[in-house]
Each structure stands twice: as C-alpha cells, then as structure tokens.
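Engineer: the following block contains a protein sequence and its predicted model.
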Amino acid sequence: MKITKYGAIDIGSNAVRLLVANIIEDEDKEPQFKKSSLVRVPIRLGADAFVSGEISDGNIDRMVDAMNAFKLIMKVHGVSKYKACATSAMREASNGQAVVEKILKETEVEIDIIDGKKEAAIISSTDLSSLIKSDSTYLYVDVGGGSTEFTLFSKGKIVNSKSFKIGTVRLINNAKAENKAIFKKVQQWIEENTEDYKRISLIGSGGNINKLFKMSGRELGKPISYIYLNAQYQFLKKMSYRERISELSLNPDRADVIIPATKIYLSAMKWSGARKIFVPKIGLSDGIIKSLYFNKL
C-alpha cells in the first residue's frame, strides 16, 4: 500500500480554500481519495471584482498571507504535489494577472486562472460513481460566488455543460434587472437541455448546499426534496442577517450568500422538473486533486 498527500487551493469569489487529501494506492484496487484537512478563509474577492472591477490592495495582502499559511500547512502535512486554481473573481478582475504575479513573487505559489469551461470540466471529474446510476439523468449544479457550472449527465455520460455568470456574491452586488436577465438565460439553457429527459435529479455542490444539507439532518447519501428546500428558503428569507448568524450559527460570510444560492438550486430544480437534490459534498478542490493524480492539470 502506498499513501501520498496532494493539495488543492481553490480561490473562489466568496472564499479561498485549501484541501489536503490522502491518495491511497493498493494493488489491484482503484485509488482512494480521502479528505485529510480542509481550511477555508473568508476572502471575498467577488466583492472587489464584481463592483470595482479589480482586487483591492487589502485583499491582495490577505491573499499573500493566505498562500504563505497554506504553504506551511501543506509542509506540515507532507504534501508532495499541489495545484492552485482561481475562478470567476480573479478572471474578471482587471488586475487579476498582476495579483497572480505578485503572489508568485512573494510566496512562490503559482496560481492558474481557469475559465468557466475548464472549471466545469474539473468539477465534473469528481467521483460521482456512487451517486450516478447508469440508467438515470442528473443535472449537476455547482454554485460559486461568481459563477455557476451546470453539467447534464445521462446514462453515466456528460451530455452538455455550461458556466454562467450567476453566483451568490454577484447576485448580491448586481442590479435586479441584470440578475433577472441572467436567470432568464439559465432557464432557457436548462429547459432546452432537459426537455427530452424524464425524472431528472439534481446533484448540488458548493458550500451553501452543503450547509443546507447539514441543517436538514438528512443521512449522508440521501437526497433532500424540492418541498423541503423551498420551505427552508422561505424560512431563511424571513430572518434578518443578524438572526441567521445568532440563531442558526451561520458564519457572517455565509449568512448573506446562502439565500441567493438556495434560489439558484430551487430555480434549477423547477426548470428541469427535478423533485430531489443529492449533496455529495464535493467540489472544485476535489476535482483538482483527481485531475492532478491523473495528470490532467
């Protein structure tokens, strides 16, 4: 048996994460990917990129500190290989490339700014075999701070995928008319791509759906229903930001974005006709680990 440790840094629009995973290789067996450590820091780059169009000096400094901290954590864990990927906030910021160069110079951490298509491909490479049945159809929805990736699976294969500029931080900062227009585009894509399929289920990934699943008390692997999710959405909307923190123990950077995130999942379920959503607790960082192992990055 051989055990190695890989690291994945996911620089999102709402938070920056480091995942350390054990890769267990045994003779005549498929490799196993086991999460060892997950560190999340609330650096909301989207609040910069989607409003002013560039990453602020304050957040650049926080990013440098975070990368140095992540390097030390990976050193302690004995990580042999890692990859850092940045998504919509960094790719839309006018100074995104300059920030990448500054971080490389000051921390020696090399960051790849990936486009929406590559982000969707990496997310889709995560291990969904335990969920996806060969004779069923699923719409995979990964909601981030700046974008949401949609991937349609049928009979175990990818039918189509698309990334839209519809994320939680973006929805909070955009004008209502702008949000309405992008929701319309998403609706059209989902309806066009799912109209030929019956009995579609959603697979949701992202920190907000993971939190909603935990709040539901459901057993891991069991789906939550559209009825439950809609009831939870109405409940959360009635509470103030302060109440969501004090009464539900939500982190301050989760208490506001959880509402637009829930709206995206509910909308995707409505437009695809899905009545349940599975939450496997996987995302971009898991995909980075697998892609690194199979030399796809």
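Structural biologist: All right, it came through fine.

Engineer: from now on I want contacts and neighbour counts done on CA atoms only, so please keep to that.
Structural biologist: Fine.

Engineer: element containing Met63?
Structural biologist: Met63 belongs to helix 57-77 when elements are defined using DSSP states H and E.

Engineer: tell me the angle the next helix-or-strand element following that helix makes with helix 57-77.
Structural biologist: Sequence-wise, the next helix or strand downstream of helix 57-77 (DSSP H and E) is strand 81-86. Counting by axes from the mean of the first three to the mean of the last three Cα atoms, to 10 degrees, strand 81-86 lies at 160 degrees to helix 57-77.

Engineer: before we go on, here's another structure to hold up against the first:
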Amino acid sequence: MFAALDLGTNNCRLLIAEPARHGTFRIVDAFSRIVRLGEGLASHGRIADAAIERTLDALQVCAGRMRRRRVTHIRAIATEACRRATNGGEFLARARQETGIALEVISPAEEARLAVAGCTPLLDPDRRRALVFDIGGGSTELAWLAVKGPDRAEMLDWISVPLGVVTLAERFGGVEVDATVYGRMVGEVRDAMAPFAARHDAREAARDFGFQLLGTSGTVTTLAAVRMNLPRYDRSRVDGSWMTRDEIDRVITDIKALPFDGRAANPCIGRDRADLVLAGCAILEAILEAWPEKRLRIADRGLREGVLMGLMADSKA
C-alpha cells in the first residue's frame, strides 16, 4: 500500500492507494484538512504556535489512517511554508517525534514537476504546448510544457511566484475586498509573472503548436463546483471538467458580489475558504490575462498523484 502526504501552506492532504493495471492506481483512502500552517508567516517569518498545533492534529489523523491501511511506502512532502519559516526545522523535528511522519521539504522545481506528473493524463495530446498552474497557499507554480503524446509531457520552463491565497489574503485582507483592493491583488500577481509570461506567449503557441490551459488548486476546483451549483463538493464531478472564460468571469463576478457571510454560506466555499477565495480569484484572473484561452481544464489532482506515481515506479525498479 502506498501513501502520498502533501503539507502545504493552507492544507494537509493525504492519498492512500494501491497499484492497478497499466501503471495506474486505485485510491483506497483520502483525507484533507485546512490547517493554515502559513498563517502569519509573511509578517513574522515563523510558523505560529497555533498553526503548529492544528497541523500536528491533522498529521496524527494521517498517521492513524496509514497505520490502519498498513501503508508500506510513503512520501510525505512539505512546501512553501516550511521552506520559508525560520522555525521550519523545529516544526519538522516535532512532527517526526510526535506523529512518526518524516516530512521532506521539496524545492519549488520539484513541486512543479510533481504537480505536472499528476496532471499529465488530463492534457490533450493534440495540443503540443500547455501551461499547467497550481495556485497554492504560499506560492503559485506555473509550468510551460511540451506535450509529447498521451500521458507524456516535458517541462520546458517553470516559475514559482511567492504569492498564494494565504499570503495575498493576509497582505490585502480577505474578509472585505472592494474593487480597488481586488485590482491591486491582480496587479501584484501580474507583475510577478510578467517575465515568465513574456517568454511564453499563448497566441504564438496556439498558432505554432496548439495551446491548452490546465489548473490544479483549491481555487479552480472551488469555482468549478460553484458553477455547477453542487450541494457539496464532489471530486468526481469536478476533476477533468472544463470551464469557459465566460463561465469563469461570471462565477468570479458573483463571488465578488457576496459579503463574507455569503461566501461562507456557499457549501463549495465554506467558512474555512471564505477569506481566501477572492485572493485565489485574483491570481486566476492574472493568469488568464497573461495566457488568454477560451477554456480551462480543471484538475482535482496533481502533487499527491505525482508522488504516488513516483513511489510505485521506484518500487518496481
């Protein structure tokens, strides 16, 4: 049995799976909890005590599930919050001592590579250039790909922008966001991505190769679920779905018009994401401005699936 644990700036997520035919796998258990590990990190440079306790509680749950499923192969990774925090090493040591989980802090390049590996099955092999993006809590990863065929892609270039939904919401506020503040968020992300966008033009790629856009993150999956008017989030409905640019614009406009309590009341947003969703929308808008495309493919998969694929391949070597 194999397990992939992804501890991000906002979420702690676990997948447990067993190998299936033709290099695929079957998920037997999954867990996700918003822990906000990076809360206050941008202003203080440290992981807060309350965030550590929330995260350790979630890791204990993950450890228990892995024991019950008799997991034999595990890779547990940590990303932006642990990369940046001055007390990241202390937190990792405590996590290992109290939960038995040895977290590995990966580089932004490895984070982008794993996200791409997990999403590759959703890419259209007839469109030979793709931008895959992952809007995280503490950073946003963008990868420019050459699609080589079904389930095959080469990462030609990537960037990690140190702006995610938590960092952006803490900087600009997430509870009350007027048009001016929202515009400033979009502008900050746009400026941070500008050198990467200048190197990789969507119109040129569409003309010469065929271009596609794929997003994996809580932001894009939330917007897709809101568009579908789901009574609660349903991964099977969202993963692999499509949204047109007009649909994205309408959903973002509707969410921007809601007060905090209205966002919290939406079952696909909820109170845990109500102060973060507009920051995510701003990041997505900046991406769509830089790489205009009529449709966006939605992925509720990525880093954990990439980890599982790597673990299973290594076990056969």
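Structural biologist: Here it is on my side, so go on. Because the structure is a prediction, the values reported are computed rather than measured.

Engineer: distance between the helix holding Met63 of the first structure and the chain's centre?
Structural biologist: 20 Å (Cα atoms, centre = their mean, to the nearest Å).

Engineer: for that helix, which positions count as buried?
Structural biologist: For helix 57-77 of the first structure, the neighbour count (16 or more other Cα atoms under 10 Å) marks 60, 63-64, 66-68, 70-71, 73-74, 77 as buried.

Engineer: pull up the aligned stretch in the second structure for it.
Structural biologist: On the second structure, the counterpart of helix 57-77 of the first structure by TM-score structural alignment is residues 49-69.

Engineer: and if you look at stretch 104-118 of the first structure?
Structural biologist: Alignment of stretch 104-118 of the first structure against the second structure: residues 96-110, by TM-score structural alignment.

Engineer: cool, stretch 136-143 of the first structure as well?
Structural biologist: Using TM-score structural alignment, stretch 136-143 of the first structure lines up with residues 128-135 of the second structure.

Engineer: can you give me the helices in the stretch 1-150 of the first structure?
Structural biologist: Per DSSP state H, counting those that start in this stretch, the stretch 1-150 of the first structure has helices spanning 46-49, 57-77, 88-92, 96-107, 116-124. These are given in chain order.

Engineer: what of the stretch 151-297 of the first structure?
Structural biologist: With helices called from DSSP H, counting those that start in this stretch, the stretch 151-297 of the first structure shows them at 168-173, 176-194, 207-216, 226-238, 241-246, 252-255, 258-272, 284-293.

Engineer: distance from the helix holding Met63 of the first structure to the second structure after superposition?
Structural biologist: If you overlay the two and look at helix 57-77 of the first structure, the average distance to its match in the second structure is 1.8 Å (mean Cα distance after the TM-score superposition for the first structure).

Engineer: other SSEs contacting that helix?
Structural biologist: Here helix 57-77 of the first structure touches strand 16-25, helix 96-107, going by 3 or more Cα pairs under 8 Å, 6 or more residues apart in numbering; DSSP states H and E.

Engineer: save the ones you listed as CSV, and put in distance to Asp115 of the first structure and mean neighbour count too.
Structural biologist: Shown next, in CSV, are these (distance: least, Cα to Cα, whole Å; neighbours: other Cα atoms under 10 Å):
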stretch, distance to Asp115 of the first structure, mean neighbour count
strand 16-25, 17, 21
helix 96-107, 13, 17
